[in-house]
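Peer 1: Take this sequence and fold it.
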Amino acid sequence: MRVIEIAGDKGPAEALTLSEQPDPVAGEGQIRIRVRAAGVNRPDLMQRQGLYPAPPGASPILGLEVAGEVDQMGSGVTRWSVGDRVCALLGGGGYAELAVVDARHALRVPESLDFVQAAGLPETVCTVFANVFEAGVLKAGETFLIHGATSGIGVTAIQMAKAAGARVIATSRGAEKTAAALALGADVSLDARSGDLEGAIRELGGVDVVLDMVGADYAAINQAVLKPMGRWVVIATQSGAAAQIDLLKLMLKRITLTGSTLRARPTDEKARLIAEVERTAWPWVVSGQVRPPIQASYPLEQASAAHLALEAGDHVGKIVLTI
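Peer 2: Here you go, the predicted model:
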């Protein structure tokens, strides 16, 4: 099979090379997917730079989510059949023509979606569900704040929060992205480059849950705008990981601060999460309430161009490889 390997320097053009590897074989409890499209995510950039290695037992090939058809089943698999259209959450291995995955980590692709759209869903939907709805316990009628609102995670978070009945305040950079967040369903969209961001959020009444992908630069804002009993969930630290926390403020407001990663979770935990996503959130995908936009798609051999596009930060929604 054709795959993208990491070789050479850390820049995309030097590091990502098209190569061939033996076809993987589905083992017990696994399915093999003939990959038609693979999502490109920021952890892929970090792995390419040597900052986010694959967890033990995972494929060293980049790619955390794919969509395609089941073309081989290992022993013990009863749910799926050859030819089923699926998308799946991977620990690695998505930038390839074939990917092997735990059969419990796959979701059926709705007939209304093509493979490019479906490939942009597993990593983002599972990340948002685990952090916003499980860790953040977002409920209907509450106010949800999402920083980095036009990223792949951000656009999914807007749509899922609205589907759940929450009020959404989105922050992003620039008028174009601010307008895009509104078009995706945010109730209020704020330009993080304009004026007093903290003051604007406070004037809106504060928030119950924050999903933060910025990190250090927004720590003071998050502490200030969270309501009593608020939940602050960190899933990335793009502006730095070392933040100043006012512990007294957390105590007085009874704020919960938490964070997580998805990739290194045990297989059974991922299976539990996928099952809960399928039960609770996947109906929003089937109905069309959650349909994150695809900014661009690139053929597998242009993976370096896809990485450059993601690194530029101008995208709204997902970037996908097609195979």
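Peer 1: CA atoms for contacts and neighbours, from now on please.
Peer 2: Will do.
Peer 1: My guess is V225 contacts V209. True?
Peer 2: No - at 9.8 Å, V225 and V209 do not qualify as touching, with contact defined as Cα atoms under 8 Å.
Peer 1: quick one: which of those two has more around it?
Peer 2: V209 (30 against 24; other Cα atoms under 10 Å).
Peer 1: From the contact counts, what lies against whichever helix or strand the more buried one is part of?
Peer 2: Secondary structure assignment for V209, by DSSP states H and E: strand 207-212. Applying 3 or more Cα pairs under 8 Å, 6 or more residues apart in numbering; DSSP states H and E, we find strand 207-212 packed against strand 143-147, strand 226-234.
Peer 1: Would you do the same for the sequence below? I want to compare the two.
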Amino acid sequence: MHAIVIEDGQPSWQPVPELISPAAGEVVIKVAWAGVNRADLMQRAGHYPPPQGASDILGLEVSGVIVEIGEGVEHLNQGDKVCALLEGGGYAEKVKVDARQVLPLPVGFDLRQGAALMEAFATAWLNVFMLGLLSEGERVLIHAGASGVGTAAIQLCSALQHPCFVTVGSDEKLAFCRELGADAGHNRHQGSFVDAVKAWGGADLILDPVGAGYLPDNQRVLNMDGRLVLIGLMEGRKAELDMGRLLMKRQRLIGSTLRSKSPEAKGDILAELALHVWPRLENGEIKPLIDSEYAITDVEAAHQHMTQNASSGKLLLKIGAL
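Peer 2: Purely as a prediction, here's the structure:
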């Protein structure tokens, strides 16, 4: 079997040891496509090690075909076309994963589309609806709106009739997000988003992958009882928190990572996806947004594209023909 190996900071496609047979509750997937995520870049740079016991191969989501099944797995069968949420190991010809972290592809979807689903929609659903506790009529501010997670969150908010405001890095990305269902937005290169969001009506929930650089302005635009869900640190990890504003407006700051959650917790999230998101994908109400695709041997080019913040939607790596 082959996988991407990082040596001296550089990726290469090399032979690696074969996977051992799946334990009870696990499956082995022959990988067709892998999704690219910022966590991959962080791990490659040495800033985001995999959870204890997880593969040190990059890759947090794949699509492919099940080739082996461990004892006790009943909702999946050998030969099923699936997508999976991983702790690691996705940039490889095969991956072994807890079956609770695997779903059959939505009806009508191919493996390429399936690789763009898991991280984006699981992250958006978990943080906006499960942790963010979004209720009827509440308004959402989505930072990095043209990202994979951002485009998923926009579509889910639109489908469930929650107004959303996005921040993005260009007017072209803003137009793209508006077409997806965003009500309004702001180009971050034109200064602070505070006045624009306040004029829009403020935010009851903020989905933020940016971190320290946005904390003061996030607090300024949160409405009473507003929630800030932090999912990334693109602009740093330390900032000054206005505890007076936090107290008087009853604001809540929620930190969230998906990768380190247990298989049981991930299974709960995937069950929600199957119930609330998969039907909307199947009827065309929402869709995965794919920016571009690369051969697995061109992973360096894919990572550079993500580093440049040039994408609108997911970046994919093609690993096997299935």
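Peer 1: ok so, going back, for the helices and strands packed on strand 207-212 of the first structure, state which one has the densest average packing.
Peer 2: strand 143-147 (a mean of 26; mean count of other Cα atoms under 10 Å).
Peer 1: What lies in contact with the very next helix or strand once past it?
Peer 2: Scanning forward in sequence from strand 143-147 of the first structure by DSSP H and E, the next helix or strand is helix 152-163. If you take Cα atoms under 8 Å, 6 or more residues apart in numbering as the criterion, helix 152-163 of the first structure is touched by 41, 120, 124-125, 127-128, 132, 138, 144, 146-149, 167-168, 170, 181, 184-186, 281, 284, 289-293, 316-318.
Peer 1: what about the helices in the stretch 101-250 of the second structure?
Peer 2: Along the stretch 101-250 of the second structure, counting by DSSP state H, counting those that start in this stretch, helices occupy 111-114, 118-124, 148-159, 171-180, 194-200, 215-221, 243-248.
Peer 1: Q52 of the second structure is nearest to which of those helices?
Peer 2: In terms of Cα to Cα, the element of the helices of the stretch 101-250 of the second structure nearest to Q52 of the second structure is helix 118-124, at 20.0 Å.
Peer 1: what stretch of the first structure lies opposite the closest one in the alignment?
Peer 2: Mapped onto the first structure using TM-score structural alignment, helix 118-124 of the second structure spans residues 122-128.
Peer 1: likewise stretch 25-43 of the second structure?
Peer 2: With TM-score structural alignment as the criterion, stretch 25-43 of the second structure aligns to 29-47.
Peer 1: what do you get for stretch 198-210 of the second structure?
Peer 2: Going by TM-score structural alignment: stretch 198-210 of the second structure matches residues 202-214.
Peer 1: In the matching stretch, which residues are buried?
Peer 2: 202, 206-214 (16 or more other Cα atoms under 10 Å).
Peer 1: The helix ranked longest in the first structure vs the second structure, average distance?
Peer 2: The residue-count maximum for a helix in the first structure (DSSP state H) belongs to helix 267-280. Mean deviation of helix 267-280 of the first structure relative to the second structure after superposition (mean Cα distance after the TM-score superposition for the first structure): 1.8 Å.
Peer 1: Which part of the second structure matches that helix?
Peer 2: Going by TM-score structural alignment: helix 267-280 of the first structure matches residues 263-276.
Peer 1: Buried by neighbour count: which residues of the matching stretch qualify?
Peer 2: 263, 266-267, 269-274.
Peer 1: Stretch 175-189 of the first structure now?
Peer 2: Using 16+ other Cα under 10 Å as the burial criterion, the residues of stretch 175-189 of the first structure that qualify are 177-182, 184-189.
Peer 1: Grab the two from the residues you listed that are most spread out in space.
Peer 2: K177 and D187 (14.2 Å).
Peer 1: can I get the helices and strands packed on strand 207-212 of the first structure in JSON lines with distance to E65 of the first structure?
Peer 2: JSON lines is the format used below for those (distance: least, Cα to Cα, whole Å):
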{"stretch": "strand 143-147", "distance to E65 of the first structure": "22"}
{"stretch": "strand 226-234", "distance to E65 of the first structure": "21"}
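Peer 1: any idea how far the match of stretch 198-210 of the second structure is from the chain center?
Peer 2: Mean-position distance between stretch 202-214 of the first structure and its chain equals 19 Å (Cα atoms, centre = their mean, to the nearest Å).
Peer 1: First residue to last residue on it, what's the distance there?
Peer 2: 19 Å (Cα to Cα, to the nearest Å).
Peer 1: OK, contacts around R2 of the first structure?
Peer 2: Shown in contact with R2 of the first structure (Cα under 8 Å, 6+ apart): 18-21, 96-97.
Peer 1: List buried residues within these.
Peer 2: 18, 96-97.
Peer 1: Columns distance to R108 of the first structure and secondary structure on top of those residues, output as TSV?
Peer 2: Formatted as TSV, these follow (distance: Cα to Cα, whole Å; DSSP: H, G, I helix; E, B strand; the rest coil):
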residue	distance to R108 of the first structure	secondary structure
L18	29	strand
A96	20	strand
E97	19	coil
